[in-house]
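Asks: mind looking at a prediction? Sequence and model below.
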Amino acid sequence: MKNKKVEQYQKVKTILFRLKTGCQWRQLPMKQFFRIKYPWQIIYYHFQKSSKDGSWERVWHHILKKYNFAGNVGHPVGRQPQAS
């Protein structure tokens, strides 16, 4: 069970790296994220699958909330208006 959680975590980290850098899927530094030989196509497949079924959006919102990147998901990050 632990290995499966680690594997999922590494897949999410790899997808976040891809989204942050804008690199091509083929150019993902797979050795940086995985100890075993792992093809980039697997990461692409999981991203496409989770994007289509809506689970990636749920993961993304969870990450934003957990690390407090946005007060309200869907609103720009930055100072929020304060009542006077």
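Replies: Everything's here; your move. Numbering: from 1, shown residues only.

Asks: only C-alpha atoms from now on, for both contacts and neighbour counts.
Replies: Fine.

Asks: now do Leu19 against Trp60, distance only.
Replies: 11 Å (CA to CA, to the nearest Å).

Asks: who are the packing partners of the top helix by length along the chain?
Replies: Determined from DSSP state H, the single longest helix within the chain is helix 2-21. Judged by 3 or more CA pairs under 8 Å, 6 or more residues apart in numbering; DSSP states H and E, the packing partners of helix 2-21 are helix 30-33, helix 40-53.

Asks: Throw the ones you listed into JSON lines and include distance to Thr14 and mean neighbour count, thanks.
Replies: Listed next are these as JSON lines, based on distance: least, CA to CA, whole Å; neighbours: other CA atoms under 10 Å:
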{"stretch": "helix 30-33", "distance to Thr14": "7", "mean neighbour count": "14"}
{"stretch": "helix 40-53", "distance to Thr14": "7", "mean neighbour count": "14"}
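
Asks: also this one, for the comparison:
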Amino acid sequence: MLQRDFAPGRETATARWCGDITYIPTGQGWLYLATVIDISTRKVIGWATADHLGTSLAADALKAACRQRRPQDPVIFHSDRGMH
């Protein structure tokens, strides 16, 4: 749907968001961080952390982005895998 168009600054009626998960070593084990980024502005608009890679981690980040932006029009969400 994005046709590899990840260029910032393109304002369209349909929001374009992308997400990813990374992990951070801590003294108590791994901390997992899921983020949602607005492709047009390159800003993080939602994030969540957890001690697991469960589905709820990604869902919580996407919910946070929706609470922040409150989209009224369709949103295209891209991730490399795992989140859809």
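Replies: Looks like it arrived, so ask away. All of these numbers come straight from a predicted model, not from anything done at the bench.

Asks: next, the TM-score between them, please.
Replies: Scored against TM-score structural alignment, normalised by the length of structure 1, the superposed chains reach a TM-score of 0.29; 32 aligned residues with a CA RMSD of 2.5 Å.

Asks: on that earlier part again, mind checking which of the helices and strands packed on helix 2-21 of structure 1 is nearest Lys2 of structure 1?
Replies: helix 30-33 (16.4 Å; CA to CA).

Asks: now render the helices and strands packed on helix 2-21 of structure 1 as CSV, adding distance to Lys11 of structure 1.
Replies: Written out in CSV, the entries for the helices and strands packed on helix 2-21 of structure 1 read as follows (distance: least, CA to CA, whole Å):
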stretch, distance to Lys11 of structure 1
helix 30-33, 8
helix 40-53, 6
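
Asks: nearest to Lys66 of structure 1, out of the ones you listed?
Replies: helix 40-53 (19.6 Å).

Asks: hey, where'd the strands end up in structure 2?
Replies: For structure 2, strands defined by DSSP state E occupy the ranges 15-26, 29-38, 43-50, 75-79.

Asks: can you give me the buried ones in the third one?
Replies: When you say that, I think you mean strand 43-50 of structure 2. By 16 or more other CA atoms under 10 Å, the buried positions in strand 43-50 of structure 2 come out as Ile45, Gly46, Trp47, Ala48, Thr49, Ala50.

Asks: repeat that for the longest one.
Replies: The neighbour-count check on strand 15-26 of structure 2 (16+ other CA under 10 Å) flags Ala15, Arg16, Trp17, Cys18, Gly19, Asp20, Ile21, Tyr23 as buried.

Asks: the first one against Val75, yeah?
Replies: Yes - in this structure Ala15 of structure 2 lies within contact range of Val75 using CA atoms under 8 Å: 4.7 Å.

Asks: how far away is Tyr44 of structure 1 from Ser51 of structure 1?
Replies: For Tyr44 of structure 1 relative to Ser51 of structure 1 (CA to CA), the value is 10 Å.
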